[in-house]
Structures are given as structure tokens and as C-alpha cells.
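[1] Could you look at this predicted model? Sequence included:
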Amino acid sequence: MTTTKPQGTYRYRILAMLFLATTINYMDRSIMGVLGPTLMDKFHWTNSDFANINIAFKLAYAIGMLTMGGLIDKFGTRIGYAISITIWCCFGMLHAFIQPAFALIGFMGARFGLGIGEAGNFPAAVKTVAEWFPKKDRAFATGIFNAGSNVGAVLAPAVVPLVAGATGDNWQYAFLITGFFSIVWVVVWLKMYKKPEDHPRVTKEELAYINHDCQVKETDAPVESLPWSRVLPLRQTWAFAIGKITDAVWFFFMFWSAIFFKEVFGLHDMHELGGALVVIYLVADFGSIGGGYLSKMFINRGFNLNAARKLSLLICALCILPVAFAPLTDNVWIAVCLIALASGGHQAWSANLFTLVSDVMPKKAIASVVGIGGMVGAISGMLVDFALGQGLDGAGKSFFFIMFAVAASLYLVILLIIHLLLPKLNPLDENLKVVK
């Protein structure tokens, strides 16, 4: 009787580290969304003040997406990821030491630094998935690590009220929670990470599986990242970047949902707000994993890569349409469920959108392209924050109707543009020539 050698599963340990990093990342950034109503009351901020704090984060996130993406492509995921998390750890903890006299400017500065560091997470994670998983598994692997964004977003409203109290008097401690976990993550990452071809824990069978559907041969030697001047003009880059405009919707859900529930439905208690946000992010978690699995399922059933990715994106876009009715209902839990469904749809969309980059770009350009797209997403989020701050202070809560209507319809429009730019998902080689 013959036995088959185990294929090897070390790539899933790497994936677990990506999941943990993304969880920490989103817990850090979500704390502000949970504490938003409390801090607005304590520091007497207007909606425009709160919008400016969020804009500071997104401005830095946009800058960081370009700089961190290029840095990760140049130095690799091991060092680049560690630098990213160290930066966001320091600035995340800095929030706790801001004094009331400098609250607005202090929070804007801390959010700016946090945005620079957190911008490195997705370029590094998507590049790592491309290094450790074959193409047919990448959407699923991306969905797994991207689910960490929702776990972190769930932990924030679940943990913050316990730490800060129902009235938020101990809000400072909420910003210190993730610092310890970030430091531990960096130490473990630096100890365990190497590329699969250099890793002693990766079997020959696992390495062969990782590389078995790689159409484009890439050198194992370190290479310089491609300059933006070569990557920026590509249709592939702009298809992804335009797709990332939908990040504005996700930022809207993340940073403004608590304000929406407070102003439209009168939820003030942190435990009530936390419960509503937990439901939203739990559904988003299932969406992230399900979206990645959806694409893999279509491929396993014989769909080509192009059809599998775009059909998955279409299903995600249709799940988001009903959110237009969220500000029209009188029942807070119907609104919660509609936002939850849309959040799940967005995360499923995001898992497949990220995978488009590794489908078509050479590995040395992946982090840079993800960074360019992330910059576009962050700028879109800034515009939404500005519109919300001005619109809510001027028109009141009725302005939410406009925002939800735009959020509902945006994905179908974006998908059409992506298809027009990339009717086929043909990969590019290291010289950025199409491989047919």
C-alpha cells in the first residue's frame, strides 16, 4: 500500500499571521468609531470636527498607501510589515495621552500617524498571499485575512464599552489595548517569516503546490520595485484603483454608523451602540470569507478566472443595493440588518477586488498597485467625511438619505467600469507585457 506525502500546510500559519495583523489593524482604527459619540460629547466637537479627525486619518492613509506600498515592494513583506505595525502601534497608543486642551489637534495628529502606519497592512498582506498561495486559492486566502478586519471591528464595540464604561469615562484605556498585541505580533513575525522557497518548514510538495499554476516565471533574487511611472499608466492599476473608490462606503459604515444610530434612532448608551455594531461586523466577517470562497467555488465548477471574479463581484454589488432603505425605516434593527448585509457585501467585494491585483500583476508590483488603489480609496473616504460633516451640520440627519443612496448604487457602476477597462484578466510579466 502506497501513501501520499502530506502536501504541507505552513502557508496557513502565515495566513493566520495576516489575519491577526488585520484584526489588530481594524480594532485600532475602529475604536474611534465606537467612541465617536462619547468623545464628541466630552470635547464638544461638531460633526465637522469629527469629520476633520477622520479626514486626518484618511489623508495619512492615502499618503501611506503610496509610501508603504513602495517600501514593502522594495524591502519585502518581512521588514515592511514589521515597520508598518510598529508605526501604527506607537501612534495608536498616543491617543491615550492627549490632553483636553489640545483634544482636536491632538487627535488629528494621532490619527494622522496611525493612518501612515496602518496603510501598510493591505499592501503587505496581499503581497504575502501572492507569495504563499496559488492563484486559484488567493481569493479565499484574501477573504480569510480580510475577515480579520471584521473581527477587529467586532472586538472594538464589544471590548471598548467594557474598558471605557457605559459613559466612556475611561476612554483612554481603549487606545492602549492593542499596543501590547502589536508588539508581540512584530516579534513573532520577524522570527517566523521567510519566503516559501527559503523556508525550512515548507516541504517540496507544498512549494510545488504554491507555484503550480504560476504562468509568469519570476526570479527568486531580490528585485527593485517598479517605479510608479511604469505602474500608474496601466489599465490594470486603474481598474483596481477605481474599484477602491468603494472604500468610501466602508469608511462611512465604520466611522459614521454610531453617529447615524445616535442621531436617527436616539441610541446613546455605549452598550446599545456596541451591540448594533457587533451585529454589523459579524455579518461583514461572514461576507469576507464567503466572498473569497464564492470565487473559488466558481473556479472549481469550471468557470474561467475572469468569469469567476466578475460574477462574484456582481453578486456582492447586488447584496449592497438594499442599504438605500436604511434611513427610511423606523425600526433600528431593520436598519442594522440592512447595513450589516451591505457590510458583508462590501467585504466579499473587497476580497475579490484585492485578488484581481495578484491575478494580473507581477509580484514585485503588487504592493505598489495595492498602495495606489488604497490612496484612491482613502481620498474618496476623505471626500465623504467632508460631505458628511458639512451636510449633517447644515441639513441635519436627513443628509444620511443621500449617503445611503450613493452607497447602494456605487458598486454596480464601478463593476461596469472595471469590466470596460479589463474585459479579460490576462496577467502581466515582469516587463509588464501581457501573457496570453
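    The structure has been received and is ready for your questions. Numbering: from 1, shown residues only.

[2] CA atoms for contacts and neighbours, from now on please.
    Noted.

[3] What segments of the stretch 151-300 of the chain are helices?
    Secondary structure of the stretch 151-300 of the chain (DSSP state H, counting those that start in this stretch): helices located at 171-174, 177-192, 204-211, 228-231, 235-243, 247-265, 270-300.

[4] So which elements touch the last one?
    When contacts are defined as 3 or more CA pairs under 8 Å, 6 or more residues apart in numbering; DSSP states H and E, helix 270-300 sits against helix 10-43, helix 135-164, helix 247-265, helix 305-320, helix 332-360.

[5] Return the distance of that helix from the chain's centre.
    In terms of CA atoms, centre = their mean, to the nearest Å, the centre of helix 270-300 is set 13 Å apart from its chain centre.

[6] Can you tell me the number of residues neighbouring residue 174?
    When neighbours are counted by other CA atoms under 10 Å, residue 174 registers 25.

[7] Make sure it is actually in contact with residue 164.
    Yes: counting by CA atoms under 8 Å, residue 174 touches residue 164, with 6.4 Å between them.

[8] count of neighbours near residue 81?
    Quick note: residue 81 (other CA under 10 Å) scores 28 neighbours.

[9] isn't it right next to residue 72, touching?
    Yes: Residue 81 lies in contact with residue 72 (CA under 8 Å); the separation is 7.1 Å.

[10] Second structure follows, compare the two:
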Amino acid sequence: MYIGNFRWRIVLLLFLVTTINYIDRNVLSFAMLDDTFRKEMLGVPLTYTLTQTDLDTFKIEYGWIDTAFKTAYALGFIMIGWLIDRLGTKRGLAFAIGLWSFAGVANAFVSSFQGLWATRFALGIGEAGNFPSSIKSIAEWFPKKERAFATGLFNAGTNVGIILTAALVPWMTLHYGWRMSFMTTGVLGFVVLLIWWINYQRPEQHPKVSEEELLYIQQDRQQEEISGRLTWWRLLRYRQTWALIVGKFMADPIWWFYLTWLPDFFNSSESLTQRLDLQNIGLPFMVIYLISDGGSVFFGWLSSQFMKGGWDLNRARKTTMLICALCVVPIFLAAQTQNIYLATVLIAIAAAAHLGWSANVYTFASDMFPKSAVAMVTGIGGFSGAVGGALLAAFAGPIRVKFGYMPLFLIASFTYLVALLIINVLIPKMKPVEM
């Protein structure tokens, strides 16, 4: 019996929102390679020649700006998850898109690290709304057996956003200046806000969803209402919440590290014999994030296929996460090789594995909690991931300046295996909470 497939159009809509989300947050990673941007932030004349000491100072300050963004991102999860569960997915995400787009445009008007700190802080608050809203949407629109695949599909928008940023922002910066890069990408957010507002509804309210598809979506529907007040403190009583916290706190900082520091790695790594600048840095990023896009979709699909093949939720999710964790281990070699092509491939495999890990960890909220708690639980996970990212960001600049990239890539290599071990101790068997 044909049941309809309108739910996959919702994934496409979430994919678009996530793509713009990642474009807005990644412009800075490429703008930092522009000499004019560096000089304006350091407050020196444009005719001044930057010394190595100036560049080291810039990288340390950049690390603190990145820390401010991630701190705001963490605080945003505290508010946004709660807000989305009360306002609903449509209005909650619309508010978040509007805020991050305004902050993205404001980035074009700063002239100092202090101004950049303020705009990136506001950007972090707004961008925190994307994933709680998207995960709640997936819980509303998909049965459990399709959620990891659906999550992997929309989560692939993260890489498309980075690919588009790598392809367009360096060119735009070289030809029109770094301010125009921020302005253009920020305006894109307001366009996607309009698209979101016009197209999104819950499945039971959407006129294009057939009765057969609605019954399919709700086949394993969890309890919609929870008795008693839903709070963070109540959710923190459950081991399932802490499993999500560990999965995000330990893995998200590695992804943030890739987004923030890979342009600098290819531009100034001491190990590589070939270094890249704004004119040619886009190509390795296209390779890395095209491959990692495939990882997001593949590992989400793999987990769903395991379940369709008869595996239970626990075995399907954890087996997939173990494969992802093992794929990240060789990345420490990227800090040792002189070959830029080998470094690119190692980083691409690790990035693909991270997105596969992320697609499965994100489903923890909808796998084990009632739908009415999904956004708040995802917010808790996102908060913990952002806190971990902020902690690593605070140390990444000094570590990179003093010791190079080797310690940072070593941290990335083994973090996922340790995280999976802790998750398995917390929840030996994945099962829904009783609330």
C-alpha cells in the first residue's frame, strides 16, 4: 500500500535551514585568513606588515572569540530547547533563524575584537535553536526506524554549508572584502526564515499529508503529554540524559575544532610542505566535506538498516557508533604527514565518522524520551557539547601556538572510543524512560 512520502520534503526543508546555519557560522573561519581582516581586528594600519608575533597574538585572540561564540551557543541551548517545547517547532525555530541572521549581518560592521566578540556571542545564542528544532521535527514526522537516516540527511546540510562557504567566501573576500562576505551570508538567513515560515506545519495539521502517511508516522507514537512539570533537573535524573550529555560533550568539541582551525591548519601547519591561502584553500574543504556528507547519510542509513534487518535499537545504534569511533582514530597522522593530500583524506574520513556519530547520538532524544521532551533533552545535549567546545576553544589557540597541531589531533583520535565506553556503562541497554 502506498503511504505517501511528504515527510521527506520536511527533511529537505530542515536540510536547507541547517545549510544556512553553517554558512553563517563558518564565514569567520575563512575571513581570518584575510590580511585586511587581521589588521583591522588588531587595530594596526592597513599598510603595516604583520609579524609572526602579531599573527600569534591574532590566533590567541581568535581562540577567545571562538570561546565566546561557543559559550553563547551553550547558553542558547538552555533557553532555546525550553522555548521550542513551549512555542512549538515552527515559531521557536523562526525566532532562532531571525536572531542568528541579524547577528550575521552585524558581523559586517565590527572593527575590533571587542565588537566581534559581541556579534559572535549573539550569533551563538541564535544558532543554538537549529538542532533542538530539527530533532523535534524529526520526532514529529518520522517513526523510530527512520529517524537516524532522516537525521543523517538533514545533518548533511552542515557539510553543504561548509562547502558553499569554502567555495564562495574566499572568492568574495578577495574581490569584495570580508565585510561583504558577512553581509551576504547573513541576508541568506532572512530568506530561509521566510521559506521556513511558509512551509512548515506538524504532520497532523499539514494539508498535504495523507491519512495513510500520518498513521505510518505515528506507528510507534510515544506519550505526548508528561505528568508534572518538565525541567532540566527532572531530566538529569535519568541515565539516558547523561548518555546524550557524554556523547555531545566529548565529540562536539572535535567537530568545532575542525570548523574553527582547519583553515589555519592548511594555511600555516609546520608539517605540511604545501600551504594554502584564500586563493586555493577551498578545494580541500570541498573534498573533506563532500566525503563527510556521505558519512552523515551513510551512517544514519546504516543504523536504520540494522533495525530494519531485525537488530534491536541498542545493538543498531551502538554498533554504528563503534564503527564511527574507529574511523576517527587514524586522524593523528594528519599532524605528522608532509603530504597535503593524505592529510585531507584522513581528516575527511574522521569528519564523515563524526557526522555519523552525531546522527546516531541525536536520535537518543527521540529514541528514549517522549516527543514533548525531545527539544529540551536535545537542548541539554547541545549545551554540554557547546560547553565542551568552549573549553577546548579556550586552550586550542595557546596549544597550537606552543606545540603545533599534534596534541589537538591526538585528542580527536581517541575521544570517541572513550565516549562510547562511558555511554555503554551509563546505558548498557537503550530503552525509553518512564516519566
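    Yes, it's here. Source: prediction; values computed, not measured.

[11] quick revisit: let's have the helices of the stretch 151-300 of the first structure in a markdown table, adding distance to residue 406 of the first structure.
    Shown next, in a markdown table, are the helices of the stretch 151-300 of the first structure (distance: least, CA to CA, whole Å):
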| stretch | distance to residue 406 of the first structure |
| --- | --- |
| helix 171-174 | 33 |
| helix 177-192 | 34 |
| helix 204-211 | 40 |
| helix 228-231 | 30 |
| helix 235-243 | 15 |
| helix 247-265 | 9 |
| helix 270-300 | 19 |
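
[12] Quick check: closest non-adjacent residue to residue 385 of the second structure.
    Closest residue in space to residue 385 of the second structure, ignoring its immediate chain neighbours: residue 249 at 4.0 Å, by CA to CA, 6 or more residues apart in numbering.

[13] Report the separation between the one you found and residue 387 of the second structure.
    From residue 249 of the second structure across to residue 387 of the second structure, the span is 7 Å (CA to CA, to the nearest Å).

[14] between those two, which one's more packed in?
    More neighbours surround residue 387 than the other of residue 249 of the second structure and residue 387, with 24 against 21 (other CA under 10 Å).

[15] which position in the first structure aligns with the more buried one?
    Alignment note: residue 387 of the second structure maps to residue 379 in the first structure; criterion TM-score structural alignment.

[16] what's the closest non-adjacent residue to that match?
    Distance criterion CA to CA, 6+ apart; nearest residue to residue 379 of the first structure, sequence neighbours excluded, is residue 62 at 6.3 Å.

[17] From what I see, the one you found and residue 381 are in contact.
    No: Residue 62 of the first structure is beyond contact range of residue 381, at 9.7 Å (criterion: CA under 8 Å).

[18] hmm, back to that, dump the residue contacts of the residue nearest to residue 379 of the first structure.
    Listed by CA atoms under 8 Å, 6 or more residues apart in numbering, the contact set of residue 62 of the first structure reads 119, 374-379.

[19] Next, see which of these are matched by contacts in the second structure.
    Counting by both residues aligned by TM-score structural alignment, their matches' CA atoms under 8 Å, the members of the contacts of residue 62 of the first structure that carry over to the second structure are 119, 374-379.

[20] would TSV of the residues you listed with secondary structure and distance to residue 348 of the first structure be doable?
    Below are these laid out as TSV (DSSP: H, G, I helix; E, B strand; the rest coil; distance: CA to CA, whole Å):
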residue	secondary structure	distance to residue 348 of the first structure
119	coil	20
374	helix	17
375	helix	20
376	helix	19
377	helix	16
378	helix	19
379	helix	22
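
[21] In terms of distance to residue 24 of the first structure, which of those residues ranks first?
    residue 119 (13.0 Å; CA to CA).

[22] what's the counterpart of that closest one in the second structure?
    If you follow residue 119 of the first structure across to the second structure using TM-score structural alignment, you land on residue 128.

[23] ok, its match touching residue 77?
    Yes: here residue 128 of the second structure reaches residue 77: they are 5.4 Å apart, a contact under CA under 8 Å.

[24] Need the overlap of contacts for these two.
    Counting by CA under 8 Å, 6+ apart, the contacts common to residue 128 of the second structure and residue 77 are residue 382.
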